[in-house]
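Engineer: got a structure for you, letters missing:
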């Protein structure tokens, strides 16, 4: 399958959207001014353009859900966590424990955290919506880390514990 690439600006930094012929395979948020495929020429297709359009609408506050096809590559466990995350809507949040219970592994908090950290399609799969059991912000592997997560949570109006 062919690989397609689109970059776009966003309030949290440049985004790199990667797709195969049929679905999105990865999104990367710029970190320290860099994207993994900065040296590659853009090669857009319809699905990558659609993702960029929907993400722009999300950042403008006009879109609260996505309907872009996704191609999730990973272990069955990771895919189950990512699929459960897709069900956490705009403005809602969940915890590592709740996600573990949702995928039938209530005591697998660390493994759930690993799956979340390995999410290849952040934003479309809202891993920023996962908080600690006490409602506090934990880590975030996208963009500049916790500041990026805090921006996304605030954008969606998600209230944090004090």
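Structural biologist: That came through fine. Computed from a predicted structure; not experimentally measured.
Engineer: from here on, just use CA atoms for contacts and neighbour counts.
Structural biologist: Fine.
Engineer: for the longest helix seen in the chain, buried residues please.
Structural biologist: With secondary structure taken from DSSP state H, the chain has its longest helix at helix 46-59. For helix 46-59, burial by neighbour count (16 or more other C-alpha atoms under 10 Å) applies to 47, 48, 49, 50, 51, 52, 54, 55, 56, 58, 59.
Engineer: try it against this one:
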């Protein structure tokens, strides 16, 4: 018989970034959320747990390096809580190389379901770990910027930054 686990412990902190404050959330000490101000699908603040910087040293260091143009791939451990389909989409997002983009249709094809581009878009929009799970790298079929939970202007800024079309010493 497996011993019963107690409820998950959540903690959060807020760090500065070139794109505004970022709220980092950990579940049982593992990063489970990164939310921008005014982000669509942002959970209520009361679900973030107690303020505590302790579990966020590694991710804060990686984000600082990313915003300084020194890090192209995050290695911090992630706790992604979602449906199996959402987690499969988020896994595909993590395969999009720094500075590149993919369309919703290309992600659907990579998942083996070419008719699922709308479902991919919905899962992309529910991504709880923006920037680290790079949902900003997904564009429309014609390359146009389409929905982004952090706002289209932030999406444009992040893509320009990764393409080297913006200041690299942002942070």
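Structural biologist: Great, that's in hand. The structure displayed is predicted, hence computed values, not measured ones.
Engineer: quick TM-score on the pair, please.
Structural biologist: The TM-score (TM-score structural alignment, normalised by the length of the first structure) is 0.88; 155 aligned residues with a C-alpha RMSD of 2.2 Å.
Engineer: coming back round to it: list the buried ones in the following helix or strand past the longest helix of the first structure?
Structural biologist: Under the assignment DSSP states H and E, the closest C-terminal helix or strand after helix 46-59 of the first structure is helix 76-86. Under the neighbour-count criterion of 16+ other C-alpha under 10 Å, helix 76-86 of the first structure has 78, 79, 80, 81, 82, 84, 85, 86 buried.
Engineer: quick one: helix 76-86 of the first structure aligns where in the second structure?
Structural biologist: The alignment of helix 76-86 of the first structure onto the second structure (TM-score structural alignment) spans residues 84-94.
Engineer: residue 146 of the second structure against residue 140, yeah?
Structural biologist: Yes - contact criterion C-alpha atoms under 8 Å: residue 146 of the second structure and residue 140 qualify, at 5.9 Å.
Engineer: and the longest helix of the first structure, what does it pack onto?
Structural biologist: Contacts defined by 3 or more C-alpha pairs under 8 Å, 6 or more residues apart in numbering; DSSP states H and E place helix 46-59 of the first structure against strand 4-8, strand 15-19, strand 24-29.
Engineer: mean deviation of the longest one from the second structure?
Structural biologist: By mean C-alpha distance after the TM-score superposition for the first structure, the fitted strand 24-29 of the first structure averages 0.6 Å away from its aligned residues in the second structure.
Engineer: strand 15-19 and that strand, what's the angle between them?
Structural biologist: Strand 24-29 of the first structure runs at 170 degrees relative to strand 15-19, counting by axes from the mean of the first three to the mean of the last three C-alpha atoms, to 10 degrees.
Engineer: excluding residues flanking it in the chain, which one is nearest the most centrally placed residue in the first structure?
Structural biologist: The residue lying closest to the centre of the first structure (C-alpha atoms, centre = their mean) is residue 122, at 1.3 Å. Using C-alpha to C-alpha, 6 or more residues apart in numbering and skipping the chain neighbours, the partner closest in space to residue 122 of the first structure is residue 27 (6.2 Å).
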